[in-house]
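Enquirer: sequence first, predicted coordinates after that:
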Amino acid sequence: MKIQRKRNAHYEVKPALINPQASVNARRLMKYLCDMYGERILSGQQAPGLNPAEIKIVHQETGKYPAVCGFDFMDYSPSRVEFGTSSDETEAAIAWWQEGGIVTFSWHWNAPKDLPNEPPDAMWYSGFYTRATTFDIAKAMNDRTSEDYALIIRDIDAIAVQLKKLQDHDIPVLWRPLHEASGAWFWWGAKGPGPCIMLWRLMYERLTHHHGLHNLIWVWNGQAKDWYPGDEYVDIIGEDVYDKPGQHTSLHERFEQALSYTNESKIIALSENGPIPDPDLLLKDDVLWSWFCTWCGGFVYVQEDDKTTYSESHTKLDKLKKFYSHPLVITREQLPDLKSYPL
């Protein structure tokens, strides 16, 4: 079923990526997203690791898989590895792409150092939170001869190793680092927009030019206009919005806010959500996010003893089934072969 509707001008986005050397598959994915933008919305689910419960439960209840799966480089952060963490997120993302899905990555970046490791709120594993580190991003970014700056480079280089594995498999990545910066609850946003913008631009230059990573589509998720690093550093704008449990509004205020960040036409995605927005309201309000990505864990399932069941704490089961079968919503089964999508 095709929904007949007139597409608003702001949905007309050119599929050019900010990296002129972007890989063929990155360009194919961007072309597909631009073709769908304003016409359909891709389903998405944050789901850590191999064989995640989130994907299993969504498929069990709807018979469908989300088109987009969200992964996280958190446990590759060097300051977490020092405490013994390991991760299979890269391998999980490779498997997801090979199964026909779209990959997006965020990075809950544990601060490079200065982790008090004190209970209850400053333990090492909370080191991406401002409350759990004394690491000063402004100091680091304003002194490129400092140890702190060198550690930032070390950490970016560690993640580059994982991104290179994905590039070696020709996997395009919707890459969403430094998310929710303006909230200041993460250390990269703790000192205001200036240092964070510097860090974003540094990361772009380091990953693109030093490491030669051309499989990345850069999704900026700063959530406030004065944090915007510039059109030449942003492919897609993402908004993270957690509506009240059981509320399935279109979130049109945040969509309009995202439109105000730049005068250029950029794709806007709902890069994190709690309740899934109702596709009928999206159509009514003309708020066609490129994709949604429901957060993981208790937003989707509950674990009791050895039994995993769907959690209705945010999206009721009947709503989930409705949304995943709605003609506006694209699931993994409906994706084209993105390895051969026409440019």
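Expert: Thanks, I have the structure now.
Enquirer: make it CA atoms for all contacts and neighbour counts henceforth
Expert: Noted.
Enquirer: how many neighbours does W97 have?
Expert: 21 (other Cα atoms under 10 Å).
Enquirer: just to check, it is in contact with V103?
Expert: Yes. Counting by Cα atoms under 8 Å, W97 touches V103, with 6.6 Å between them.
Enquirer: what helix or strand does the spatially closest residue to T90 that is not a sequence neighbour sit in?
Expert: In space, and not counting its chain neighbours, T90 is closest to Q162: 6.4 Å by Cα to Cα, 6 or more residues apart in numbering. Element membership of Q162 [criterion: DSSP states H and E] is helix 147-168.
Enquirer: what's the separation between the residue nearest to T90 and I156?
Expert: 10 Å (Cα to Cα, to the nearest Å).
Enquirer: over to W97?
Expert: Per Cα to Cα, W97 is found 23 Å from I156.
Enquirer: what's the answer for N25, then?
Expert: Remark: distance between N25 and I156 (Cα to Cα) = 23 Å.
Enquirer: what's the answer for F105, then?
Expert: 14 Å.
Enquirer: neighbour count: those two, which is higher?
Expert: Taking other Cα under 10 Å, F105 and I156 do not tie; F105 has more neighbours (23 against 17).
Enquirer: separation between the more buried one and V219?
Expert: Per Cα to Cα, F105 is found 10 Å from V219.
Enquirer: likewise E89?
Expert: From E89 over to V219 the distance is 19 Å, taken as Cα to Cα.
Enquirer: same question for L282.
Expert: L282 sits 22 Å away from V219, going by Cα to Cα.
Enquirer: so S271 makes contact with I236?
Expert: No. Between S271 and I236 there is no contact under Cα under 8 Å: 10.2 Å.
Enquirer: the two: who's more crowded?
Expert: Per other Cα under 10 Å, whichever of S271 and I236 has more neighbours is S271, with 28 against 23.
Enquirer: A further structure is provided below for comparison with the first:
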Amino acid sequence: MATQNPIEYEGTYLLPEAQLDRFALRMSVGYPKTLDDEIAILEARLRWAKDDPTVDMEPVINRITFLAMQDFVENSIFIHREILRYIAEIVRAARADGRVEAGPWKTAPVKTVCNGCSFACEMNIEVYDGMLVRASRAEGSWNGHLCDVCRFMRPWAEDLAGPLLNGEPVSWEEVKMFMVEREYALVLTPELTNEEIAFLREFAEKHGVPIGSTVSGGPSTATLEDIRKAKRVLLKADPGKCPLLKLLLKDKEIVEEDYEVAILEGPAEPLEVPTLILHGGVNAEGLIRAGLTGIPESKAYVVVGRPGVKLNGDVLVLPAGIWAEKSGTVTNSFGMELKLGKAREGYSPLELFS
């Protein structure tokens, strides 16, 4: 990690290529956006109560153990010559490949939403030549911040490796045979967009297929403004599941009665006050508002996305598709309909139902 700070108000001196290529990312932090942000930085400094905040840190390892660990790595790990040859071949091939450039690369931002929780925080996915490089903050986003789940866990770049039948990998030919030969119920998951939900619902109605979802309970009735304005909150949920909630709860009083809003763990039903229900999955609210809740009775199921619940009978699980490869809309826990931008082309589960 390195910083480039402005020198004499004329920008920064350029780093040579030999130094640039050791960095994977380049980001501009900029100045704090609000007066409160500036004050928060000063308050953090005052809380240190001393010039060096590290003086009270306790060591987790002593020098002798550290040197012994280094010695073990240097002298006790055997690396076969063929592995060294393989590494060297990769290095030499990379030098000769015209597609290889010294980093950091110039990425293109694609605005979408994070699928890490039901808040569906707006973000950019930075793309380089079809590669999903990183998440970044989207200008003008409703959330303003990105949590560590979005930045580092990267749920938007993951999906099932392939279809599963009763937990075991199967071929796509076996998938088609199952869907043709068996009578099944269709089960949707919050990994689908509103448009995918509507498509699959129409398919089910047209072909007489029972349809439901892994989501249960009622819709949220609280808006983002309700949560921001409230001073007294009933909290019956884990804020860690939606990290942005910790910021929204700052300076609020958590109470058991006379509350202005309620925040509940899903599945749940809304209370008489504005209620935020933290259902599992990015588009659980979309499924609820589409009237698709609960799992229908059947001896066989086709599930689109990761089920997360136990189903009785034969269960065929289809990948829902990598989130970064989707476009359309989702409905988050605050009732906002948010747009997804497609960062790159990829597999769609709808192909199997067309």
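Expert: Arrived safely. What you see is a predicted model; the values in this text were computed from it and never measured.
Enquirer: and the TM-score between these chains?
Expert: Between these two chains, after superposing, the TM-score reads 0.22 (TM-score structural alignment, normalised by the length of structure 1); 122 aligned residues with a Cα RMSD of 6.4 Å.
Enquirer: which helices and strands does the helix holding Q162 of structure 1 pack with?
Expert: Applying 3 or more Cα pairs under 8 Å, 6 or more residues apart in numbering; DSSP states H and E, we find helix 147-168 of structure 1 packed against helix 89-98, helix 137-141.
Enquirer: do that again at 7 Å, thanks
Expert: The contact analysis (3 or more Cα pairs under 7 Å, 6 or more residues apart in numbering; DSSP states H and E) places helix 147-168 of structure 1 against helix 137-141.
Enquirer: only the buried residues of the helix it packs on, if you could.
Expert: By neighbour count on 16 or more other Cα atoms under 10 Å, the buried set for helix 137-141 of structure 1 is 137-138, 140-141.
Enquirer: closest to T294 of structure 1 among the residues you listed?
Expert: Nearest to T294 of structure 1 among those: I137, at 29.5 Å, using Cα to Cα.
Enquirer: how much space separates that closest one from Q257 of structure 1?
Expert: Distance from I137 of structure 1 to Q257 of structure 1, by Cα to Cα: 27 Å.
Enquirer: try M36 of structure 1
Expert: For M36 of structure 1, the distance to Q257 of structure 1 equals 21 Å [Cα to Cα].
Enquirer: look at these two and report which has more neighbours.
Expert: Neighbour comparison, M36 of structure 1 and Q257: the larger count goes to M36, with 17 against 13 (by other Cα under 10 Å).
Enquirer: buried stuff in the lengthiest helix in structure 2?
Expert: Determined from DSSP state H, the single longest helix within structure 2 is helix 81-96. Residues of helix 81-96 of structure 2 classed as buried by neighbour count (16+ other Cα under 10 Å): none.
Enquirer: show me what the helix or strand following it is packed against.
Expert: Sequence-wise, the next helix or strand beyond helix 81-96 of structure 2 is strand 108-113, with elements assigned using DSSP H and E. In terms of contacts (3+ Cα pairs under 7 Å, 6+ apart), strand 108-113 of structure 2 is packed against strand 122-128, strand 337-340.
Enquirer: please produce TSV containing those strands, extended by distance to I64 of structure 2.
Expert: Shown next, in TSV, are these (distance: least, Cα to Cα, whole Å):
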stretch	distance to I64 of structure 2
strand 122-128	43
strand 337-340	53
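Enquirer: ok, which of the ones you listed comes nearest F203 of structure 2?
Expert: Closest among those, using Cα to Cα: strand 337-340, at 22.8 Å.
Enquirer: just the buried positions in the closest one, please.
Expert: Neighbour counts over strand 337-340 of structure 2 (16+ other Cα under 10 Å) mark 338-340 as buried.
Enquirer: what's the closest of those residues to L132 of structure 2?
Expert: Minimum separation from L132 of structure 2 among those (Cα to Cα) is found for L340, which lies at 15.0 Å.
Enquirer: would you confirm that that closest one contacts V110?
Expert: No. Look at L340 of structure 2 against V110 with Cα atoms under 7 Å: they stay out of range, at 8.9 Å.
Enquirer: what's the next secondary structure element after the helix or strand harbouring E239 of structure 1?
Expert: Taking DSSP H and E as the definition, E239 of structure 1 sits inside strand 236-241. Beyond strand 236-241 of structure 1 on the C-terminal side, the first helix or strand identified by DSSP H and E is helix 252-259.
Enquirer: ok and that next one relative to strand 236-241, angle-wise?
Expert: 150 degrees (axes from the mean of the first three to the mean of the last three Cα atoms, to 10 degrees).
Enquirer: quick check: chain neighbours aside, which residue is closest to M198 of structure 1?
Expert: M198 of structure 1's closest residue in space is M141 (Cα to Cα, 6+ apart), at 7.0 Å.
Enquirer: ok, that neighbour - contacts?
Expert: By Cα atoms under 7 Å, 6 or more residues apart in numbering, M141 of structure 1 lies in contact with 149, 195, 198.
Enquirer: which of the buried residues of strand 337-340 of structure 2 sits closest to A185 of structure 2?
Expert: L340 (28.1 Å).
Enquirer: so how far is I288 of structure 2 from the closest one?
Expert: Taken as Cα to Cα, the span from L340 of structure 2 to I288 of structure 2 is 19 Å.
Enquirer: which parts of whatever helix or strand L235 of structure 2 lives in are buried?
Expert: For L235 of structure 2, the host element (DSSP H and E) is strand 232-236. Within strand 232-236 of structure 2, the residues scored as buried using 16+ other Cα under 10 Å are 232-235.
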